[in-house]
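A.B. asks: Whatever this is, show me its structure:
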Amino acid sequence: MIFATGSLSQANAPEFPGASGYRGRLLHTADWPGDADLRGKRVGVIGTGSSGVQAIPALAEQATQLTVFQRTAGYVVPARNHPLAPTETDTIEADYPTRRQALRESYGGWHLPPPLGPVAEVPRDEGLAELQRRWAIGGLCVQSAFSDVMTNPEANAVVADFVRGKIRAAVDDPATAEALCPQHFPIGAKRLCVGTDYYETYNRDNVELVDLRATPIETFTPDGIRTSARDFGLDAVVLATGFDAMTGALSRIDIRGRGGRRLRDAWAAGPRTYLGVSVAGFPNMFVLAGPGSPSVMSNVVVSIEQHVEWVRDLLAHLTDAGAGTVEATAEAQDRWVELGNQIAAGTLYPQADSWYLGANVRGKPRVFMPFLGGVGTYRGICDGVAADGYKGFTLG
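C.D. replies: Okay, here's the model as predicted:
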């Protein structure tokens, strides 16, 4: 049984007081109906993570009035999407096998400029110039300007201050700009958002930002939303509240292992896996790109490919051995979970209430779920397990 249910596939829709009595249209970015037409409407958006960052600029062009209800300000870097010139694609395709192999051996499974080194060893002017160069390139490369951004608070602060400066430069109203500046967690500790004209959208006359930390939502009303400060009339409300990540899809399936034990019970205190692909007590079950693997901390396509190929080879090994079952041992699983926890504890990632830890879902245990050792390192570990006769597994 191979679960390819996805790490970001189960929508997270928090319950808001009064929502059942709201007479307008209630939508979720992860479950968007084909007949949704918000042109000329008064629209509210709750959430400014990746889903909100992508939706808000597009909704602002359609809505008569767009009200953004921000729960936590996030760091947003420019996507810089653009048509690829034939010369660019020709260059990539000319050396495609080498590029693909480089992805498999890299930390995140993507092509990024190498970091300058630790922030303490980089002159300030040189570091700021490098950040500016990466900002112009776009995407996630800003986060990796220095080699210690996710382990050293001082390096992280340099990058965070740079991005906050970009926010203040992009947003005309100083109060709105400050509300959009993240202050409470390291940059990158929550998923870095990639957007197009996100901050510039707040300069439009039809867009208003509501900081829910200052004026929280009290209830939905039949005609909109009431915060502690005022009522907002809304024809539609869009929940950009993301996903029950990593475990959400699996916990909603009645998966039972040895002795009838449910997977959701085995994971009641947080997910436990061996290599992120197998669970002790659940023979012949595999999870692709799930908790305990690089998964969402990587180019997920690269990680999925690695898991598919590795599980394929294990199944061939079972056939050759004449075995009917394969199961991770509890001891191997414990060691793997401990290793993942040790690596995460040496970083700044646990310092944010992120969906990496399940903090966005009420009642979900706070456990850092992805493996932070890197795609290349992880691949080497998995290959070593296979070469050692699938050490940590019991064949029966």
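A.B. asks: C-alpha from now on. contacts and neighbour counts both.
C.D. replies: Noted.
A.B. asks: wait, what's in contact with residue 166?
C.D. replies: With contact set as Cα atoms under 8 Å, 6 or more residues apart in numbering, residue 166 has no partners.
A.B. asks: ok, now how distant is it from residue 177?
C.D. replies: 10 Å (Cα to Cα, to the nearest Å).
A.B. asks: Which parts of this protein are strands?
C.D. replies: Assigned by DSSP state E, the chain shows strands spanning 2-3, 25-28, 42-46, 65-70, 76-78, 193-195, 207-211, 217-221, 224-227, 231-233, 236-239, 286-287, 326-328, 393-395.
A.B. asks: ok now stretch 77-86, how far from the chain's centre?
C.D. replies: Chain-centre distance of stretch 77-86: 21 Å, with Cα atoms, centre = their mean, to the nearest Å.
A.B. asks: Sequence B follows; please return its structure for comparison with A:
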Amino acid sequence: MSTQLETSPVSSDTGKVTFLDAMVIGSGVAGLYQLHRLREMGLKVRAYDTASGVGGTWYWNRYPGARFDSQAEIYQYWFSEELYKSWQPTERFPAQPETEEWLNYVADRLDLRKDIQLSTRIVSAHYCEEKGRWNVTTEAGETINTQYLIACCGMLSAPLTDRFPGQSSFRGEIHHTGLWPKEGVNLKGKRVAVIGTGATGIQVIQTIAPQVGSMKVFVRTPQYIIPMRNPKYSKEDWEKWGSRFHELKKRVRETFAGFDYDFDAGPWAEKTPEERRAVLEKLWEDGSLALWLASFPEMFVDEQVSEAVSAFVREKMRERLQSKPELCDLLIPSSADYGFGTHRVPLENKYLEVYLQDNVEAVDCKKAPIEKIVPEGIQTADGKVHEVDIIIMAVGFDAGSGALSRIDIRGRNHRSLKEQWQQEIRTAMGLQIHGYPNLFTTGAPLAPSAALCNMTTCLQQQVDWITGCIDFSRQHGKHTVEATKDFEDSWVQHHDEVAAKTLVVKTDSWYMGSNVDGKPRRLISYIGGAGNYHRRCDEIAAEGYPGFAMA
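C.D. replies: Modelled structure (predicted):
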């Protein structure tokens, strides 16, 4: 149970001051669990969120077709077997409304709402060295004074909205998928443009195709895809998964990407071409991300293996476009583009078949890039104006670093996190940043949770580590925790050395920050494996948190 919050009124210009032991930014998967853990410690804690409801990414991303691509049985909280068994998913990959409902269920079950303040945008957080505390301000003028500041802002929560000149001139509607209206958008019979064909764009395109009058898809980067297999789950199915709770809980913490599957096929070099093909076929038929994250890890480091796996996927995709072979060059990556798995791999449901419809046109943005938005629609570099009623922007996010960079965060000596990250993005294991005492982060750069992990696995692990670190420092009479410069330097060096061995760093993608103009190039996610990362975190905790100075 949390204690009553202490507030002190000040002038009407600045609103009130709320004094806390700990403050959590965000009420998604990580924020809800972090609030729960800190309350268990008896701390005076409150979570704040810009949204009007809990759920984090599952509150904001309510675009048509939104669903996660981690199986329901492992996209879970692991601290309570009872909680796991009491919720009944309807299918293997539930859609956004069900996931949002599940997170609301968790908030109610744990009685978290009384310590969550919604519809509150955090605009600044300044560290006071003299007091060893953070002064946080909201857009409404409220001040929160807190000892610990835990950022659970999300790794994909800073949408890139102003992408093209002239957007404000458009006479129709423009909607970013990450800011989709709660009331929905009427697409029936409309002329719709979709910009972007990443994981989100694919979900939108395949979902709205039967509704719209016509659709133009602006394609710049073709995607390797995997067909999703999404069976319904019965009560009996879920009871079977529930009986494996402890097995799954242990398993996901040990694997490369926090899923229940891993690279168990054996070395590529030791298999015959027929054996390799059999592995790929089996995982393709599974209809999950297993082909990417549980086939052959050599695809990430060996160009020949990468090309072999990529060719397999290209072959599967071409089979579906036989009636319009001219679409293959536009929708299927070539060997000259990038290798399978070095980009985010989307799951899909008859996505390619959409382009076989008479009312759907794929616009080649490599030949004629989008030049600007005009009142009638979208103008491309060849001078053509594509007239539409609605523009859907599936153009992504400032991933990993964007959510924190959009808050004016200032640490010791008034240093600015935004300015630092404009020069170089660096953290200490994605858990802290040197120069910002008592600021802890989840889903931040240089941790697996920034991109390369089943999010519930890695976010919970980070929350547990942060909670343990705060508890350790308090038990030892310490008031501040800060990653040392030496420790941060060593982690950044290790992170870069591991990344440099892979083909991922040779591919332009949001993994490398390539989608944001001027963003420093660095793989935002640790690629040494979630299991290895978790073991290293456990070792640091067991050794008394070396590398994290406490005072």
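A.B. asks: Residue 53 of structure 1: which of the strands of structure 1 is closest?
C.D. replies: Closest approach to residue 53 of structure 1 among the strands of structure 1 (Cα to Cα): strand 193-195, 5.9 Å.
A.B. asks: Now residue 64 of structure 1: closest residue in space, sequence neighbours ignored.
C.D. replies: Take residue 64 of structure 1 and drop its neighbours on the chain: the residue closest to it by Cα to Cα, 6 or more residues apart in numbering is residue 40, 4.7 Å away.
A.B. asks: Could you pull out the buried residues of stretch 317-330 of structure 2?
C.D. replies: Neighbour-count burial for stretch 317-330 of structure 2, counted by 16 or more other Cα atoms under 10 Å, picks out 317, 318, 320, 321, 327, 328, 330.
A.B. asks: got the end-to-end distance for it?
C.D. replies: 12 Å.
A.B. asks: Which residue of structure 2 sits opposite residue 170 of structure 1 in the alignment?
C.D. replies: By TM-score structural alignment, residue 170 of structure 1 lines up with residue 320 in structure 2.
A.B. asks: contacting residues for its match?
C.D. replies: Listed by Cα under 8 Å, 6+ apart, the contact set of residue 320 of structure 2 reads 352, 353.
A.B. asks: Correct me if wrong: residue 155 of structure 2 contacts residue 396.
C.D. replies: No - look at residue 155 of structure 2 against residue 396 with Cα atoms under 8 Å: they stay out of range, at 11.4 Å.
A.B. asks: before we move on, back to that, what's the neighbour count on the residue nearest to residue 64 of structure 1?
C.D. replies: Other residues lying near residue 40 of structure 1 total 12 when counted by other Cα atoms under 10 Å.
A.B. asks: same thing with residue 81 of structure 1?
C.D. replies: Residues lying near residue 81 of structure 1 (other Cα under 10 Å) number 11.
A.B. asks: and it, how far is that from residue 157 of structure 1?
C.D. replies: 27 Å.
A.B. asks: Which residue, neighbours along the chain excluded, lies closest to residue 227 of structure 1?
C.D. replies: Nearest non-adjacent residue to residue 227 of structure 1 (Cα to Cα, 6+ apart): residue 217, at 4.1 Å.
A.B. asks: Map that neighbour across to structure 2 for me.
C.D. replies: Aligned by TM-score structural alignment, residue 217 of structure 1 pairs with residue 370 of structure 2.
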